[in-house]
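**Q** Sequence and computational prediction follow.
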Amino acid sequence: MSAAFLNDRRKAMFYALAAVATASSQDAIVKFLSSSFPASQTVFFRAIVAALILLPWLYAQRQDHSIWPANVRLVLLRGAILCTGYFCFVLSIAALPIATSVSIYFTMPFFVAALAGRALGEKVKSHRWIAISAGFAGVLLMVRPGAESFEPAALLALASAFGYAIGQLLSRHVSQSASPVVVTFWQSTVYGVVAIALTALAPFFEMSAESGKVAEFLLRPWVMPD
């Protein structure tokens, strides 16, 4: 095993750990904000922060990568699917404990494995199926579909896992013709556009005392921070 390969593996492990730490912090912040701010506002400012980080990076790579990807439709489709998955997840944590939403979200590998054969032509080995299925069974025990204590918001977390699984599979295709920075930029752009669209549509829906935490988080008007 070459030194270069080991170095790349260490980098990949570092990036993965950093991503998990960032996502966990983000989930906690969204959970905190869900009682006061609407989902569209949190997603919009997430997109703004991402743009501020990505634009200088894009400028530095302007000689090597065009900001307009060759397969722009697929990139935008991926962004729309991931945006839907993200909204489903943040709406779920408005009504569920973060630990429950995250645990349900971890069914994503099951969906990836189930779809990888058709989408990528990859064969998932039996021992991986056993491990993934055991994890999925654990999630079913947590969600308890059909039980009196079943929380419908759990389905949002499950839908998020499915959406992110499709997004991960599409990432393999779009990465062949566009840099990760370009793909991420357009993903964040889609997030921002969808957030603005939801903000414009929210006044046309009425909320009542029985609307629930999910509907309130989705339809609540924007709030100016103190």
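**A** That came through, no problem.
**Q** okay, CA-based contacts and neighbour counts for the rest of this
**A** OK.
**Q** Can you tell me, leaving aside adjacent residues, what's nearest to residue 156?
**A** Setting aside the residues directly before and after it, residue 156 is nearest to residue 88 in space (CA to CA, 6 or more residues apart in numbering), at 4.9 Å.
**Q** What about residue 37, how many residues nearby?
**A** By the criterion of other CA atoms under 10 Å, residue 37 has 21 neighbours.
**Q** same deal with the one 10 residues further on?
**A** The local packing count at residue 47 equals 22, with neighbours defined by other CA under 10 Å.
**Q** now the one 3 residues further on
**A** Here the neighbour count serves as a burial measure; for residue 50 (other CA under 10 Å) it reads 16.
**Q** now swap in residue 168 and tell me
**A** 17.
**Q** Enumerate every residue touching it.
**A** By CA atoms under 8 Å, 6 or more residues apart in numbering, the contact list for residue 168 reads residue 112.
**Q** thinking again about what came up before, okay, and the residue nearest to residue 156 sits in which element?
**A** helix 72-95 (DSSP states H and E).
**Q** Any buried residues in that helix, and which?
**A** Neighbour counts over helix 72-95 (16 or more other CA atoms under 10 Å) mark 72, 75-76, 78-95 as buried.
**Q** how about the strands in this structure?
**A** With DSSP state E as the criterion, the chain has no strands.
**Q** Test my guess that residue 136 contacts residue 108.
**A** No. With contacts counted by CA atoms under 8 Å, residue 136 stays clear of residue 108, the gap being 9.2 Å.
**Q** and here's the other structure:
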Amino acid sequence: MTDQNTRLGIWLMVGATFVFSVQDGISRHLAAEYNIYMVVMIRYWFFAAFVMAVASRAPGGLRAAVRSAHPRVQIFRGLLLAAEVCVMVQAFIVLGLVESHAVFTCYPLLVAALSGPVLGEKVGWRRWTAIGIGFAGMLVILQPGVAVFSPAALIPLVSAFMFALYGLLTRYVSRSDAASVSFFWTGVSGAVIMTLVGIWFWEPMTLADWGWMGCLCLTAAGAHWLLIRAYEVAEASAIQPFAYLQLVFITLLGLTLFGETLRANVALGAVIVVGAGLFTLWRARKKGAAV
């Protein structure tokens, strides 16, 4: 891996996080006006078409993409991610972009904590300490036990748990399935389940919002393409920390476009969680290098 590739991977990851942030902002706008299931369903239609187009151009084409050693797990992964997207968009409506993403940043800590029982991986005391500190940061954000605490703050925490489980299952199937196979099953199975659910909530959309829906579909596909390219040209451990920039981009969007506020406890808690998450990534990378 060359330095140039690593730098390119970093820039691609930064680009992906920015486009994902824009995508979330559009999702917040559309879900405030229309049923969440319908919005996510249409997004998944385009996503499925995108992954099928990518798979058809890969070696072996669609036949290779369909072949999975774990089809049931792959289907469950797709269902889990689709449900996670719906839950997170609901969090955008209830809590706003800033606070939802501040809570959601704990998902790498959940991945580290669950990697033992789910994948049988060993988590050392240093990472367990970082996980504990990270969840202390979560308590700073959520403020349980005080008058201002809202149970709605648990919505993005549920989303983070679902996304962490999705990530662990992705690592599990990657032992025998190529990334292109997992990508294909994620898009197609998610589109099927969202169609079965979302079609019952169809409602007319204005021409202007169809334009926003088109932007949502394009940003979703574009962000995933940037992410794929980032992992193609650089090691995941080298570029993954830059994914936390999404919290910065989201905060700017929330404050400037949606009139949200950044409470002091949310900012402090997010710094603690991100710091703990970066430490777990560093420990995982150091442990991997030592093997």
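**A** Perfect, thanks for sending it. Computed from a predicted model, the values in this text were never measured in an experiment.
**Q** who touches both of residue 136 and residue 108 of the first structure?
**A** Shared contacts of residue 136 of the first structure and residue 108, defined by CA under 8 Å, 6+ apart, are absent.
**Q** ok, the alignment partner in the second structure of residue 67 of the first structure - how many residues close by?
**A** Residue pairing (TM-score structural alignment): residue 67 of the first structure is matched to residue 65 of the second structure. Around residue 65 of the second structure there are 24 other residues, counting by other CA under 10 Å.
**Q** buried stuff in stretch 27-43 of the second structure?
**A** 27-31, 34, 36-43.
**Q** same question, stretch 178-196 of the second structure
**A** 180-195.
**Q** Over to stretch 112-126 of the second structure?
**A** Under the neighbour-count criterion of 16+ other CA under 10 Å, stretch 112-126 of the second structure has 112-115, 123 buried.
**Q** before we move on, what about stretch 138-146 of the first structure?
**A** Neighbour counts over stretch 138-146 of the first structure (16+ other CA under 10 Å) mark 139, 143 as buried.
**Q** What are the boundaries of the helices in the stretch 151-291 of the second structure?
**A** Assigned by DSSP state H, counting those that start in this stretch, the helices in the stretch 151-291 of the second structure fall at 154-173, 179-198, 207-233, 236-239, 245-257, 264-290.
**Q** contacting residues for the counterpart of residue 39 of the first structure in the second structure?
**A** Mapped onto the second structure by TM-score structural alignment, residue 39 of the first structure lines up with residue 36. For residue 36 of the second structure, the contact set (CA under 8 Å, 6+ apart) comprises 86, 89-90.
**Q** Could you rerun that using 6 Å?
**A** By CA atoms under 6 Å, 6 or more residues apart in numbering, the contact list for residue 36 of the second structure is empty.
**Q** Please report how far it lies from residue 47 of the second structure.
**A** 16 Å (CA to CA, to the nearest Å).
**Q** go on, residue 216 of the second structure?
**A** The spacing between residue 216 of the second structure and residue 47 of the second structure, counted by CA to CA, is 10 Å.
**Q** Can you pick out the most distant pair from the buried residues of stretch 112-126 of the second structure?
**A** Farthest-apart pair in these is 114 and 123; separation 9.4 Å (CA to CA).
**Q** what helices or strands is the longest helix along the first structure leaning on?
**A** Counting by DSSP state H, the longest helix found in the first structure is helix 3-33. Contacts defined by 3 or more CA pairs under 6 Å, 6 or more residues apart in numbering; DSSP states H and E place helix 3-33 of the first structure against no helix or strand at all.
**Q** repeat that with 8 Å
**A** Packed against helix 3-33 of the first structure by the contact rule (3 or more CA pairs under 8 Å, 6 or more residues apart in numbering; DSSP states H and E) you find helix 72-95, helix 98-105.
**Q** Show me how far it is from its chain's centre.
**A** Helix 3-33 of the first structure sits 14 Å away from the centroid of its parent chain (CA atoms, centre = their mean, to the nearest Å).
**Q** so what's the spatially most central residue of the second structure up against?
**A** When CA atoms, centre = their mean is applied to the second structure, the residue found nearest the centroid is residue 163 (6.4 Å). Residue 163 of the second structure makes contact with 80-81, 84, 107, according to CA under 8 Å, 6+ apart.
**Q** Mind putting these into a markdown table with distance to residue 289 of the second structure?
**A** As requested, those are exported to a markdown table (distance: CA to CA, whole Å):
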| residue | distance to residue 289 of the second structure |
| --- | --- |
| 80 | 31 |
| 81 | 30 |
| 84 | 32 |
| 107 | 23 |
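**Q** now for residue 29 of the first structure: what does it line up with in the second structure?
**A** Correspondence of residue 29 of the first structure to the second structure, assessed by TM-score structural alignment: residue 26.
**Q** Its match and residue 217 touch, don't they?
**A** No. Counting by CA under 8 Å, residue 26 of the second structure does not reach residue 217; the two are 9.9 Å apart.
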